[in-house]
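>>> Let's see this in three dimensions:
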Amino acid sequence: MLGLLSESEAREVEQVVAAYPEIKSELNAMEDALTQYAVAKGIPMPADLPGRIIRRLETLDKDVPPGSTTPPQTDSGSGPILPILGFLLITALAGAIYFWFQTDELQENLNTTQTELQQLQVNCDQIQDSLEQIVLSLAVLRSEGNQTFIMRGLPDKNPGAVANVYYNTQAQQAFLDIRELPPPPAGQQYQLWGIGASGVPQSMDVFNIPQGDGINFIPVPYLADVSVFAVSLEPAGGSPSPTDVHMISG
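Model prediction:
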């Protein structure tokens, strides 16, 4: 702790400590308390601070003759002022260290606030994404020339499954809207198919079920002249042709 004072202040404290063992004990107690506080709070104290204190006190033990009880005099010869000055210096030292800990706690509070602001930014980004999805959904539903195909689960596969395909020949766009569909088993994916006049299913890509309960329109590849849509359960990555149909429009 003495290392936090100026050289002149440190010398005066050393003189007081040499003459008054109770002040030396107080310094030791202050060091112990501050060390315990720093450990409890996880505050990194200066690496050389305890060593400086110990070396100072060990030096004082060697310099003061055994049995010496005469307090050092000041230049003016007024003996009692030195312990008072020592008390004031120790008080100032305690205040400086208290300020150091307070500054560290303020830094911790600042770090916590920054973390909360970052989380708030993430939440705002998620809300922004949801709003953009809603705007897209409304635009799709209001588009001129839009057709809606409702796919339902097959009775022996997913009887409660429901999904819509919004198909627009004018804009040449298609969107998939999952209403109710259980997650696929591990290692498998759902795949969307479009069937035209030829009757041959054409892949419109595999898709993942969106997370959350919000509106999620999934853009899918556009195929011309499609009149029927279907969903099959395939190995991850999809198949050239459907092998396990779970949903179909009609």
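
>>> all contacts plus neighbour counts: C-alpha atoms, from now on.
Noted.

>>> Walking through this protein, point out its helices one by one.
7-19, 21-41, 49-63, 81-142 (DSSP state H).

>>> for those helices, which one ends up most surrounded?
Burial of those is given as mean neighbour count (mean count of other C-alpha atoms under 10 Å); helix 7-19 ranks first at a mean of 18.

>>> Tabulate the helices of the chain in a markdown table, adding columns for distance to Gln202.
A markdown table is the format used below for the helices of the chain (distance: least, C-alpha to C-alpha, whole Å):
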| stretch | distance to Gln202 |
| --- | --- |
| helix 7-19 | 86 |
| helix 21-41 | 64 |
| helix 49-63 | 75 |
| helix 81-142 | 23 |
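
>>> Just want the most central residue of the chain.
Residue closest to the average C-alpha location in the chain (C-alpha atoms, centre = their mean): Thr115, at 6.0 Å.

>>> I'd say Glu234 and Leu192 touch.
No - Glu234 is beyond contact range of Leu192, at 10.2 Å (criterion: C-alpha atoms under 8 Å).

>>> to compare against the first, here's another:
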Amino acid sequence: MNVTEYIASGILESYVMGAVSDQERREVECLSSIYPDIRHELDQLSEALESYALLHSVEPPASVKDKLLKQLDFEKPEEKENDPIIRPMPVDMTTESTTTGLAFRTTWAVAASVGLLLLLFSFFLLSQLRTNQKTLAATRTTNETLQAEMRKLRDNQNQTSQALALLRQPGLRTIELQGNEKAPQGTMLVFWNTQTHQVAVDVRSLPALPANKQYQLWSMVDGKPVDAGVFEATNGNALLQRLNRSINRADAFAVTIENRGGSPTPTLSTLLALATVNT
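Presented below is the predicted three-dimensional model:
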């Protein structure tokens, strides 16, 4: 930067006279702090301006001072005898401090009590919520159990109604089967309708079987066994067990033990009962 040209530009005179913009003022102040020549020139201009002002100053007349003092009333106002004198009351700082501390402790105690009550109430609500959830779960379980029992009772009722309808139909034949030496206490009834060809059994007493085994009924036609369906060792809650086979002819009925689901041919070694159909 050419300092000489900057000083000769007249910007410093304008700065001293206060005729520069904010940006120019900041520029002059910044450069004067960097360049000593600019700082020196700026100081000289300031001193010259001050000397010029003092040289051409005019002292005002003495009458102006008197007029100003008369217009300004600096006299102390007179106190009236009857005006009461108000003096501040002394303040006991110890009492005030004690009162403030007591108030703070009281406020804190109240806030702590409220917080404790809210916390206890929250625990109470949480406990009630958990209790209600357990009650709801137990109620739901009970409801599901009742619905299952109702469905079971409805199914049993339907089976009973169907069994009674079967027993009331004309053409029904009843065959009693007694267990042999493999099931001496075994006894059951076979209901066969010669017109509708439906078959049902009423198990009175038969030995329990493993889960993978079932009893199977056979109708004997001209000495040949015909699959009449499988059944369980007990009737359960049903009156009868209806079999899913249609039997057109039967000279006799026999019972064997087979794998669950039945067998196309009887296992003679597991034969438990055999009874002929009376004509």
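
>>> Which of Glu234 and Leu192 of the first structure has more residues huddled nearby?
More crowded of Glu234 of the first structure and Leu192, by other C-alpha atoms under 10 Å: Leu192, with 26 against 22.

>>> how near is the more buried one to Phe217 of the first structure?
Distance, Leu192 of the first structure to Phe217 of the first structure, by C-alpha to C-alpha, to the nearest Å: 14 Å.

>>> ok, now Met204 of the first structure?
Met204 of the first structure is 15 Å from Phe217 of the first structure, by C-alpha to C-alpha.

>>> Could you do Val162 of the first structure as well?
For Val162 of the first structure, the distance to Phe217 of the first structure - C-alpha to C-alpha - is 14 Å.

>>> Give the residues shared as contacts by these two.
By C-alpha atoms under 8 Å, 6 or more residues apart in numbering, Val162 of the first structure and Phe217 have these common neighbours: Ile178.

>>> how much space between Arg39 of the second structure and Glu13 of the second structure?
Here Arg39 of the second structure is placed at a distance of 13 Å from Glu13 of the second structure (C-alpha to C-alpha).

>>> cool, Thr267 of the second structure as well?
For Thr267 of the second structure, the distance to Glu13 of the second structure (C-alpha to C-alpha) stands at 133 Å.

>>> got it, and Leu55 of the second structure?
Using C-alpha to C-alpha, Leu55 of the second structure is found at 19 Å from Glu13 of the second structure.

>>> Look at the two and report which has more neighbours.
Using other C-alpha under 10 Å, the more surrounded residue of Leu55 of the second structure and Glu13 is Glu13, with 18 against 9.

>>> Now check Asn164 of the first structure against the second structure: what is it aligned to?
The alignment partner of Asn164 of the first structure in the second structure, by TM-score structural alignment, is Leu189.

>>> for Ser249 of the first structure, same thing?
Residue pairing (TM-score structural alignment): Ser249 of the first structure is matched to Ala275 of the second structure.

>>> what's that match in contact with, if anything?
Contacts of Ala275 of the second structure (C-alpha under 8 Å, 6+ apart): 175-178, 252-254.

>>> Now with 10 Å, please.
Contact analysis of Ala275 of the second structure by C-alpha atoms under 10 Å, 6 or more residues apart in numbering lists 175-179, 190, 219-220, 251-255.

>>> do the same with Cys124 of the first structure
118, 130.

>>> what lines up against it once you look at the second structure?
Using TM-score structural alignment, Cys124 of the first structure pairs with Met150 in the second structure.

>>> what about its match, distance to Ala137 of the second structure?
Separation of Met150 of the second structure from Ala137 of the second structure (C-alpha to C-alpha): 20 Å.

>>> The equivalent of Thr160 of the second structure over in the first structure and Gly214 of the first structure, how far apart?
Mapped onto the first structure by TM-score structural alignment, Thr160 of the second structure lines up with Ile134. Distance, Ile134 of the first structure to Gly214 of the first structure, using C-alpha to C-alpha: 9 Å.
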